[in-house]
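Colleague: my questions concern the predicted model and sequence given below.
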Amino acid sequence: MSWLDRVRNALPFTAKRDTADNLWHKCRQCQQMVFVKEWEDNLNVCPRCDHHDRIGAKERFAQLFDGGLHEMIAAPAAPEDPLKFRDTKKYVDRIKAARAQTGDRDAYQNAFGRISGQGVVIGVQDFAFMGGSMGVAVGEAFVAGVEDAIRRGVPYIAITAAGGARMQEGTLSLMQMPRATVALARLRRAGLPYIVLLTDPTTGGVTASYAMLGDVQIAEPKALIGFAGQRVIENTIREKLPEGFQRAEYLLDHGMIDMVVHRKDLPETLGRLIGYLAPEKAA
């Protein structure tokens, strides 16, 4: 051991894991360093540039339900590797890694709770789990959430964040698009509202199905929303697309969504919508 190591070990330095990693958050938009507590107190929104960071089901439920109180809804079991798929890694290994990282079984979670005192089932798609990709498990969870809302007689809210269908499940992943559409038809026959909150990013097959079928379409500020990527579209049509194309504000201006709502205003906005659309059923 060198003299420098001996001196360093003798001094009361704070371990690295107790300082920078825990105290600071770097905004991916403005690149500014923000105190983690300030960032979390601001609902995971950058207080400098107002960038709405991606969050998972746990944070969504805590922020939206009254007092954060909710009851998780178990999703049916789904085949984990129906095609025995492998690319650079086995599909089952990718699933295991995503579960270890997020602590969730798959990319979609449902919970029942109250917003402004009104009952509602919320489903949240987590981009941190394999890019929020839509596979059989996501389809099963979505349908289970809709069916639970029908059973309880309350509205269903879907919060989307996805890169599209899960390629490792091939056609089976694409089949979740019509499955979700049929489930929503049953919800409407029951006279219950379906509200969608589009968050960054919502793309691919998710956008082509349940993400754009809401009675009311809401988006968070500057959320990326679209089917194909901007570069793919530009290369296909041989034209330069407008600035901000596929962002929430552009879609609002062109009638694709109904409103853009800041995260801090979501509980009040959703509560008001539920009161308008289902004043008796959500009681």
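Modeller: On my side now, so go ahead. Numbers count the residues shown, from 1 in each chain.
Colleague: use CA for all of it now, contacts and neighbours both
Modeller: Will do.
Colleague: give the next helix or strand downstream of the top helix by length along the chain.
Modeller: Counting by DSSP state H, the longest helix found in the chain is helix 136-152. Per DSSP states H and E, the first helix or strand lying C-terminal to helix 136-152 is strand 156-162.
Colleague: put this beside the first:
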Amino acid sequence: MATTEKMCHLTAAELLDAVVDEGSFFSWDTEPEQPVVSAEYARDLARARERSGVDESVITGAGLIRGRQVALVVSEFSFLAGSIGHAAAQRIVAAVERATAEGLPLLAGPASGGTRMQEGTLAFLSMVKITGAVRAHRKAGLPYLVYLRHPTTGGVMASWGSLGHINVAEPGALLGFLGPRVYEALHSVPFPQNVQVTENLFNKGLIDGVVNTASLADLVDRALRILMPHRYPVPSLAAPSTLSVSPAEVDAWTSIGITRQPRRPDLRQLLKYGATDALPLSGTGQGEKDPGLLLALARFGTQSCIVLGHSRPLRKDAPGMGPGSLREARRGMKLAEELRLPLLTVIDTAGAALSQEAEEGGLAGEIARSLYDLIGLESPSVSVLLGQGTGGGALALLPADRTIAAQHSWLSPLPPEGASAIVHRTTAFAPDMAEVQGVNVASLYASGLVDHIVDERDDAALEPREFCTRMAHAIEYELASVAGVPISKLVAARGRKYSNLGVF
């Protein structure tokens, strides 16, 4: 949608009516304390109050969203273009701090032209204290969700408007740092169309989704069911039948052939058939969106988690996993730590991208940083070997407290053909190299890497729904097994596990 197209301004009251359970909103606002103002600015404030029907550019309070108490900070654009001055900033900070003190998740709905020009630099600097309050809220392990509305620009977009654990926006909204009117005044040409719009930001990996107002309550409800699972009692889990499964009784090369079948179930099908619910996120939030990785919030039965894993290419000529995928993965790792949720990593890759772009994008460094973050991750973790596991792209998602393997999955520093080419100068010895290198589940289980095997009966491609259901039960069980263990013990045991691999 072009930025010049006329967009309606969703009022604060309309947003609250759409998202909050009827009759449940309770205002936290007190009379705003304005700084010393000029007579002209005082008249501007008076006119804004009269036109908007509110006393400042933000409304704060708490209400029920599908029965769950949620704190809210919502902009009113009709009050001086939703601009943030001293009084509005104080109101936002007070609301965020109260939400933190009361242990409430927070939904922000900014719609603002930025900081208030009439108050100058001090209004501009108020973005720092708002950011500090949001940071404390997030550090307390409480979800901060942002719904960007038309328009959100300037200092608001560059502070509390971009800091959500989940950032979504209404369709067609103008979103950006630089207001297009300012750009045109400074440069005498219009800002390029279709850049500062919701859909473009989503395509670039800057926000997680495009959500209309009518769907917002459902999104918030689903997200908080995953992010705050402690509200719901968790029954004790029976041990799944897969705990007694043994490695497949076939050679490594046979297993490799099975995992390369196009119809083999992948992470998308695992979430579709196995997860109780899944909410995909999008990109790094920093302008990268690599199709090689899928990041989501999910529940497997009773267990919530952050999921990140390889997204199997839908075309044969699709590039391998690039450095942007691992930067997105590291976003997921940080979410798990901050929200105090287990992390689930899913490995299914024929290898990372081999290209100039991947090298110049820092692929090797991103693999290293991913390993560094996972081995010391301050959150419970489970990894799943779902299919192919080739090279540094597989290694980058592997370290975890518990590792589950599909019966025919495998893990190798290179495709067996590549290993054969290095050792024998021909790919003809690939089956022999696969056996000698110990890439299959039997070898990985014997070495102590794999803790839990999920049977395929005899090939997951022949029973995708049933296989994904069994894998999901195994995931739920392993997530539950590490969820209650103190983090310090998990990190120490994780380090010992990888130090002792292959030591008998």
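Modeller: Here it is on my side, so go on. The structure presented is a predicted model; accordingly, all values stated were derived computationally and were not measured.
Colleague: superposed, what's their TM-score?
Modeller: The TM-score (TM-score structural alignment, normalised by the length of the first structure) is 0.74; 230 aligned residues with a CA RMSD of 2.6 Å.
Colleague: thinking again about what came up before, residues in the second structure aligned with the longest helix of the first structure?
Modeller: Counting by TM-score structural alignment, helix 136-152 of the first structure pairs with residues 86-102 of the second structure.
Colleague: just the buried residues of that stretch, please?
Modeller: Neighbour-count burial for stretch 86-102 of the second structure, counted by 16 or more other CA atoms under 10 Å, picks out 86-100.
Colleague: just stretch 214-222 of the first structure next, same as before
Modeller: In terms of neighbour count (16+ other CA under 10 Å), stretch 214-222 of the first structure has its buried residues at Gly214, Val216, Gln217, Ile218, Ala219, Glu220, Pro221, Lys222.
Colleague: with stretch 215-223 of the second structure instead?
Modeller: Under 16+ other CA under 10 Å, the buried positions of stretch 215-223 of the second structure are Leu216, Ala217, Leu219, Val220, Asp221, Arg222, Ala223.
Colleague: where in the first structure does it align, residue-wise?
Modeller: Mapped onto the first structure using TM-score structural alignment, stretch 215-223 of the second structure covers residues 265-273.
Colleague: starting at the chain centroid, how far to that stretch?
Modeller: 17 Å (CA atoms, centre = their mean, to the nearest Å).
Colleague: touching that stretch from outside, list them.
Modeller: Stretch 265-273 of the first structure is contacted by residues Gln63, Leu64, Phe65, Ile115, Ser116, Gln118, Val261 when judged by CA atoms under 8 Å, 6 or more residues apart in numbering.
Colleague: any idea what the first one aligns with in the second structure?
Modeller: When the structures are aligned by TM-score structural alignment, the residue of the second structure matched to Gln63 of the first structure is Ala18.
Colleague: what are the ranges of the helices in the first structure?
Modeller: Using DSSP H, helices in the first structure cover 3-10, 20-23, 36-41, 57-64, 91-102, 136-152, 170-174, 176-189, 204-207, 230-237, 248-253, 266-277.
Colleague: quick one: the longest one to the second structure mean distance?
Modeller: Put plainly, it is helix 136-152 of the first structure. In the superposition with the second structure, the average deviation recorded for helix 136-152 of the first structure is 1.2 Å (mean CA distance after the TM-score superposition for the first structure).
Colleague: who are the packing partners of that helix?
Modeller: strand 108-115, strand 118-125, strand 156-162, helix 176-189 (3 or more CA pairs under 8 Å, 6 or more residues apart in numbering; DSSP states H and E).
Colleague: using CSV, lay out these together with mean neighbour count and distance to Ala283 of the first structure.
Modeller: Shown next, in CSV, are these (neighbours: other CA atoms under 10 Å; distance: least, CA to CA, whole Å):
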stretch, mean neighbour count, distance to Ala283 of the first structure
strand 108-115, 24, 9
strand 118-125, 26, 5
strand 156-162, 27, 14
helix 176-189, 17, 17
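Colleague: still on that earlier bit, the contacts of stretch 265-273 of the first structure, buried ones only, as a PyMOL selection?
Modeller: Those of those that count as buried under 16+ other CA under 10 Å are selected in PyMOL with:
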select buried, resi 63+64+65+115+116+118+261
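Colleague: isn't Leu184 of the first structure up against Glu147?
Modeller: No. Counting by CA atoms under 8 Å, Glu147 is not a contact partner of Leu184 of the first structure; they are 9.2 Å apart.
Colleague: mind giving me the packing neighbours of the one helix or strand Glu328 of the second structure maps to?
Modeller: Take DSSP H and E as the rule and Glu328 of the second structure turns out to sit in helix 323-339. Secondary-structure packing of helix 323-339 of the second structure (3+ CA pairs under 8 Å, 6+ apart): helix 120-139, strand 293-300, strand 303-310, strand 343-349, helix 363-375.
Colleague: any chance of the ones you listed in TSV with distance to Cys8 of the second structure as columns?
Modeller: Below are those laid out as TSV (distance: least, CA to CA, whole Å):
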stretch	distance to Cys8 of the second structure
helix 120-139	26
strand 293-300	31
strand 303-310	35
strand 343-349	40
helix 363-375	42
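Colleague: what's the closest of these to Asp29 of the second structure?
Modeller: helix 120-139 (16.2 Å; CA to CA).
Colleague: show me the contacts for Gln118 of the second structure.
Modeller: Listed by CA under 8 Å, 6+ apart, the contact set of Gln118 of the second structure reads Tyr41.
Colleague: trace it over to the first structure, please.
Modeller: Checking TM-score structural alignment: Gln118 of the second structure goes with Gln168.
Colleague: do Gly172 of the second structure as well
Modeller: Gly172 of the second structure maps onto Lys222 of the first structure when the alignment is built from TM-score structural alignment.
Colleague: so which of the helices and strands packed on helix 136-152 of the first structure comes closest to Pro76 of the first structure?
Modeller: With CA to CA as the criterion, Pro76 of the first structure lies closest to strand 108-115 of those, at 11.3 Å.
Colleague: that closest one: how far from the chain's middle?
Modeller: With CA atoms, centre = their mean, you get 13 Å for strand 108-115 of the first structure.
Colleague: what packs against it?
Modeller: Strand 108-115 of the first structure makes packing contacts with helix 57-64, strand 70-73, strand 118-125, helix 136-152, helix 266-277 when contacts are defined by 3+ CA pairs under 8 Å, 6+ apart.
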